[in-house]
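Colleague: based on what follows, work out the 3D shape:
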Amino acid sequence: MSVRSRSLWFLTFIGVLVLFPWLGATHLSDEDEGYFGSAALEMWTRGDWIVPMFNGEMFGHKPPFMYWMMMLGFEAFGANEFSARVFSAVFGLAAALVTYLLGERLFNSRTGLIAGLVMLTSVFANIVARAATPDSFLTFFSTAAIYCFVRQYFTQQAAALAESAPGRPAIASPVRISFPTAVAMAFLMGLGTLVKGPVGIILPMAVIGLFLLWMTPQIELPVGANRWSRWRHSLRRFGPSNFLATLWRMRPITTLAVTICVAGPWYLAVSRATDGRFLQEFFGVHHLHRFASPMDSHHGSLLYYVMTILIGMFPWSIFAMPIGLRIAARLRTRVAAPQLVLLLCWAGVYIVAFSLAATKLPNYVLPAYPALALLVGVAINDWLTREAAISLNWLRAAFSIPVAVGGVLLIAALVVSVCGQQGEYLLGRYQVDVAVQSRLLYVAVLGLPLLAGGFLAFWLLDNVGRGAALKSVGVLSVVNCLVLWGVVAPGLDGLQTPQLLVEHGRKCCHSEDAVLAQFGCFRPSMVFYWRQPIRMLASTQAVAEFLHREPHGFIVTTTAGMAKFSPEISSEVAVLDQRSQFPKKGEIVMLRRTDPVTEHVALPKRSLARHPY
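Modeller: Take a look at the predicted model:
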């Protein structure tokens, strides 16, 4: 078996280990999973593969590819959480495998192997790959499109290097993307536009275009040229004439034509089906408006993504400082390798583009994670190969981070969950339910592998060698994922009270005439678990009208909402279930009518078969 085959099989084994177990062990979380899972379920029950719907209304947030994958999951495994997430995990694994192939092509097999492992086990990439969201799909298609370009460019570069005479440049003329490569890239980017819209094609093309501009062959200046002359000469490659020439070499007409052939039919169909309303909401609200102004309070500074990436790539981000210094040293030499330039262009385009946008979310820059993972892989491979590449002090500083994080998690969770005054929990003074506080002990469990892994790395560094210590980080990352999904996530799932409340209500009523409404308490995932649209009640008068018109009516509200009810309304309802409204104060309740019409309602589990919207 070849080195490539062994590496791919190893990454597949790790991917299956950290992505698929307990995939359906937790309820869909709000907001994103609740919206997207519910929309996919509604499309599936309606048999509609064109128009995304949520709670009975058009849902213009995202194109359909993610919903299609969930619908296939529902067809194969039924309407449940596993089905909504399984293809996200499949594409997350596929993105890691493509990252390996990129690392092998650009550097060597071990670099690709490390980068693939980073993609599977870094905290945020692992979480997203296990979530019913579109980001794993977009990351795969963007990475695969760049891989197609890399195959041609660096193959051509290697051929030019082999044919060039000593002392001559490896590539004597600018590279033109071949027609087959352009078609393959456009096909993948077209699928990307069916995942998240224009970013599926604009940003991968921007990465490749910026790289080609940077790599434009330059005439060597005289040795005595001053710094200003060198800067002016370097910036000429980004001038208008070279920009247009580079754009033409990227075959924009072919790319646009193939992309339209792939994605155009759906965009045309959804436009016709909704009289253009879907495209107006999708492009006008969820692209232009999100870029120009923050939506849903999702905002941040220009350093927002620097901080979220450091957290999201944990535990591998413990090496961020030495890797950053290593890259800066390479750039100062002005002879950075094309491979490094590509990775910097790749990460830079995504981070800068979304840093300029007003609306910010951590998942926006997930397509940059393969480039960042490859930078980690390059550095660790270098440290494993050459001991002088990193000092022991840097490694000790890095290994102290998981120890510190694990200690903080352990101590904070124990203090919050156990300590208090006069036998009460510490959070009791903030009216947080005792059951909620006790579940925070599961956070303490997450600190244990970090503490153990950090101390193990220290011991290996001093007693075995830096190679064993570095490899232990990979073991720590895998164990951390298993503890997170096997212990912590199921333990904390009880805090998702709206999901549990509505699911219990559905089980308590098998009547097809049952209707659920909400008053002052709505979470998107409630639609998924109720299996039908939920009425929105804006006032107590609307509550009274609902109770009179719906003999099989149920209402979800909060204790604060119940306090607004008139005595007449309060006499008509009884509490079916009541749970803590984590993380807010108070409780969320499900009410039902108390008249004889609903007193005989049985309690069998409601079928998961399709129900018409």
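Colleague: when you work out contacts or count neighbours from here on, use the C-alpha atoms and nothing else.
Modeller: Will do.
Colleague: tell me who's in contact with Ala368.
Modeller: When contacts are counted by CA atoms under 8 Å, 6 or more residues apart in numbering, Ala368 touches 139, 346-347, 350-351.
Colleague: no, scratch that, I was asking about Gln499
Modeller: With CA under 8 Å, 6+ apart, Gln499 has these contacts: 27-28, 525-526, 529.
Colleague: got a markdown table for those, with distance to Ala269 and neighbour count too?
Modeller: Output for those, formatted as a markdown table (distance: CA to CA, whole Å; neighbours: other CA atoms under 10 Å):
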| residue | distance to Ala269 | neighbour count |
| --- | --- | --- |
| His27 | 33 | 24 |
| Leu28 | 30 | 29 |
| Ser525 | 28 | 25 |
| Met526 | 29 | 28 |
| Tyr529 | 29 | 27 |
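Colleague: I'd like the residues you listed laid out as JSON lines, including distance to Val443.
Modeller: Output for the contacts of Gln499, formatted as JSON lines (distance: CA to CA, whole Å):
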{"residue": "His27", "distance to Val443": "18"}
{"residue": "Leu28", "distance to Val443": "19"}
{"residue": "Ser525", "distance to Val443": "24"}
{"residue": "Met526", "distance to Val443": "25"}
{"residue": "Tyr529", "distance to Val443": "26"}
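Colleague: ok so, going back, from the contacts of Ala368, which land in helices?
Modeller: 139, 346-347, 350-351 (DSSP state H).
Colleague: pretty sure Ile201 is touching Gly190, no?
Modeller: Yes - counting by CA atoms under 8 Å, Gly190 is a contact partner of Ile201 at 6.8 Å.
Colleague: one more, please, to line up against the first structure:
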Amino acid sequence: MTSLTLADRSSVARLSHAVGLDRLFAFIETGHRRACAVLLLVSLACFLPGFVSLQPMDRDEPRFAQASKQMLETGDFVDIRFQDEARHKKPIGIYWLQSATVAAAEGLGVPEARATIAVYRLPSLVGALATVLLTYWAALAFAGRRVAFVSALLMATSVILMAEARLAKTDAVLAACSVGAMGGLARAYLQRELARLPAGTALGFWIAISLGILVKGPMIVMFAGFAAVVLSVRERSARWLLALRPGFGLLLTLALVAPWFVAILAKSGGAFFKASVGQDLVGKVGTAQVQHWAPPGTYLLVFFGTFWPGAILAAIAVPFAWINRREDAVAFTIAWVVPSWIVFEAVPTKLPHYVMPLYPAIAVLTAIAIARGFVGPHRPLARISTLLLPGIPLAAAIGLAVAAWTLDGTLPVAGTAVTLAAALVGLFAWRAFLRGEVWRTALVGAGASVLFVTGVLGLTQPVLRSLKLSPRLAEVSRGLDCPAPAIATVGYREPSLVFLTRTDLDMLDTGEDAAAFLGDGPCRLVFVERRFEDAFQAAAAGLPVRPALVTRVAGFNINGGRRLDIGAYMVRP
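Modeller: From the prediction side, this is the model:
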């Protein structure tokens, strides 16, 4: 009798869970506006923690931001420069977006907008939000609102998009352009019985292509081009592409893209194309750049971290893609992902964000597989592998606590507690999966992601002072009793220090150079890393005025992977 009662209670509980879930989805699926509003709220909860407090992340982010700042300082919105060095790696798009955002912030009275990295991050935040909403829109070409909502939710809560939303770089904006273009391409293919798509869909496709080219060159053409070729081979015809009005679209793209490329060609004398194509692009294909080499298969491995919490559900859905590869919707997602993924795995230079524009297709395919009942505890190894849901935040909580204690001698109590709470919620998601409640698993996993990013970036990151060398050095320079000091550095050459101090920051090579810099005039400040200090002191002994040690700043340089001890020296007027 007791066992029967327990069984009855279990059945009632499961029925209650199912009814509650159905009511939640019914609320969300009432209309597109409601679904998009919920997605925006979840996205902001994922993207905003740490958005302001996170220091400029060396090295790419401050290089982008500094180049945009220099456009405002010089009034030159064609050439791209970091200090005196030409930065001819990426096209102009992100620099225009960042400089326009900063100019608008200044117009609204935001104090020190040009030295505030959060202002430069706003285009990335908007790009990440657009990526989520456009994933929802793109998924509607494949299935109904529930699938579209969960697809977008998987993107919003993914680790990689949460990271790129708060970095002033190209990748979040490129992801938005890419999913916008692929959503249009999907409609052209899946509705190919129509002679023409709505004008707005075709126009949106070509605008997305144009903006993607201005942001990151040929990448978006590769994504759309590979998919179009594969699907045309599948159909033995490319006529379905005519629905996108390619004649008009190519002319529009040329009109939007060509003016800046012509201007930079005239200004740089071809140096931009030599550097961006001949060095940056070809260099990534031929050799691993800036120590970012990794073997083929790396993206598959890191996917389980970068697409958490949806990654393990996506992995379980892989056989579904193969089994149903003849279906048009599944074939499109395969054509979207596989050819470009193979290229990225083959190229020696690898960074996790390179494959992010392919993740919306994976999210859509995963949601479709869930909707058809393919993903569940009955799949091989699914019960064990889904322990990643609580496992990743648990590992992060332990790792960050150890790092904080090792580097700063402190424990981030609040951040650790919230990250552990994310692990607990992840455990609930895992239990829901074991019961076969996969939709619930996706929703609860999203909740775990919100707690995870809040704990890691919102609460733990701000207290890791050892990782904030550049902000602390910039604070020293602003606290001097000497107005607008000339500043130099030796032994610590991170771009974030340039962005946070001044464009004409001198990057010196030796301790003797540092002493000579101080001897060139009054009101000067130099940062000297410990390795160069003996040579600096020996050379400074011969100066008419002995340099004064203002303070020391010790910390850990993430890029170099080592501790640094930097002395700040000054000659007062």
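Colleague: need the TM-score between these chains.
Modeller: Once superposed, chain against chain, the TM-score is 0.84 (TM-score structural alignment, normalised by the length of the second structure); 531 aligned residues with a CA RMSD of 3.0 Å.
Colleague: thinking again about what came up before, and which of the contacts of Ala368 of the first structure is nearest Thr274 of the first structure?
Modeller: Thr139 (28.8 Å; CA to CA).
Colleague: roughly how far out does stretch 174-190 of the second structure sit from the chain middle?
Modeller: Centroid separation for stretch 174-190 of the second structure versus its chain: 19 Å, with CA atoms, centre = their mean, to the nearest Å.
Colleague: sorry, back to before: can you pick out the most distant pair from the contacts of Gln499 of the first structure?
Modeller: Farthest apart among those - using CA to CA - are His27 and Met526, which lie 10.4 Å from each other.
Colleague: now name the helix or strand holding whatever residue of the second structure lines up with Met66 of the first structure.
Modeller: For Met66 of the first structure, the aligned residue in the second structure is Ile94 (criterion: TM-score structural alignment). In this structure, Ile94 of the second structure sits in helix 93-107 according to DSSP states H and E.
Colleague: circling back: which of Ile201 and Gly190 of the first structure has more neighbours?
Modeller: Gly190 (28 against 25; other CA atoms under 10 Å).
Colleague: the more buried one -> the second structure?
Modeller: Match for Gly190 of the first structure (TM-score structural alignment): Ser210.
Colleague: distance of the residue nearest to that match when sequence neighbours are not counted from Ala227 of the second structure?
Modeller: Nearest non-adjacent residue to Ser210 of the second structure, counting by CA to CA, 6 or more residues apart in numbering: Thr253, 5.2 Å away. Applying CA to CA, to the nearest Å, the value for Thr253 of the second structure to Ala227 of the second structure is 19 Å.
Colleague: between these two, which is the more surrounded one?
Modeller: Per other CA under 10 Å, whichever of Thr253 of the second structure and Ala227 has more neighbours is Ala227, with 25 against 17.
Colleague: which one's the longest helix in the second structure?
Modeller: The second structure, longest helix under DSSP H: helix 2-28.
Colleague: circling back to that earlier point, the match of Met66 of the first structure: how many residues sit nearby?
Modeller: 27.
Colleague: same thing with Trp231 of the first structure?
Modeller: The burial count for Trp231 of the first structure: 10, using other CA under 10 Å.
Colleague: kindly report the same for Phe332 of the second structure.
Modeller: 24.
Colleague: tell me the SS of it?
Modeller: helix (DSSP: H, G, I helix; E, B strand; the rest coil).
Colleague: just give me the match in the first structure for it.
Modeller: That one, Phe332 of the second structure, aligns with Leu342 by TM-score structural alignment.
Colleague: residue contacts, that match?
Modeller: Under the criterion of CA under 8 Å, 6+ apart, the neighbours of Leu342 of the first structure are 207-208, 211.
Colleague: again, only using 10 Å
Modeller: Residues in contact with Leu342 of the first structure (CA atoms under 10 Å, 6 or more residues apart in numbering) are 106, 146, 150, 207-208, 210-212, 214-215, 348, 371.
Colleague: output the contacts of Ala368 of the first structure in a markdown table, with neighbour count and distance to Ala162 of the first structure appended to each entry.
Modeller: Converted to a markdown table, the contacts of Ala368 of the first structure look like this (neighbours: other CA atoms under 10 Å; distance: CA to CA, whole Å):
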| residue | neighbour count | distance to Ala162 of the first structure |
| --- | --- | --- |
| Thr139 | 28 | 34 |
| Trp346 | 26 | 27 |
| Ala347 | 20 | 30 |
| Tyr350 | 22 | 34 |
| Ile351 | 22 | 36 |
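Colleague: ok, so of these, who is nearest Thr246 of the first structure?
Modeller: Trp346 (17.0 Å).
Colleague: how close does that closest one sit to Leu212 of the first structure?
Modeller: For Trp346 of the first structure relative to Leu212 of the first structure (CA to CA), the value is 12 Å.
Colleague: equivalent analysis for Gly377 of the first structure, please.
Modeller: In terms of CA to CA, Gly377 of the first structure sits 23 Å off from Leu212 of the first structure.
Colleague: and what of Phe319 of the first structure?
Modeller: Phe319 of the first structure is 29 Å from Leu212 of the first structure, by CA to CA.
Colleague: more neighbours, those two?
Modeller: Leu212 (27 against 20).
Colleague: ok, now which ones touch the aligned residue in the second structure for that one?
Modeller: Using TM-score structural alignment, the partner of Leu212 of the first structure in the second structure is Ser232. Neighbouring residues of Ser232 of the second structure by CA under 10 Å, 6+ apart: 189, 226, 238-241.
Colleague: nearest to Arg435 of the second structure among these?
Modeller: Nearest to Arg435 of the second structure out of the contacts of Ser232 of the second structure is Tyr189 (CA to CA; 37.1 Å).
Colleague: burial check on the closest one, number of neighbours?
Modeller: Neighbours of Tyr189 of the second structure (other CA under 10 Å): 24.
Colleague: that one sits in which helix or strand?
Modeller: Residue-wise, Tyr189 of the second structure maps onto helix 171-190 under DSSP H and E.
Colleague: find the nearest non-adjacent residue to whichever residue in the first structure pairs up with Leu252 of the second structure, please.
Modeller: Taking TM-score structural alignment, the alignment pairs Leu252 of the second structure with Val258 from the first structure. Excluding the flanking residues, the one nearest Val258 of the first structure by CA to CA, 6+ apart is Ala186, at 5.7 Å.
Colleague: quick one, what contacts the corresponding residue of the first structure for Leu351 of the second structure?
Modeller: Using TM-score structural alignment, the partner of Leu351 of the second structure in the first structure is Leu361. Counting by CA under 10 Å, 6+ apart, Leu361 of the first structure makes contact with 298-300, 304-305, 308, 354-355.
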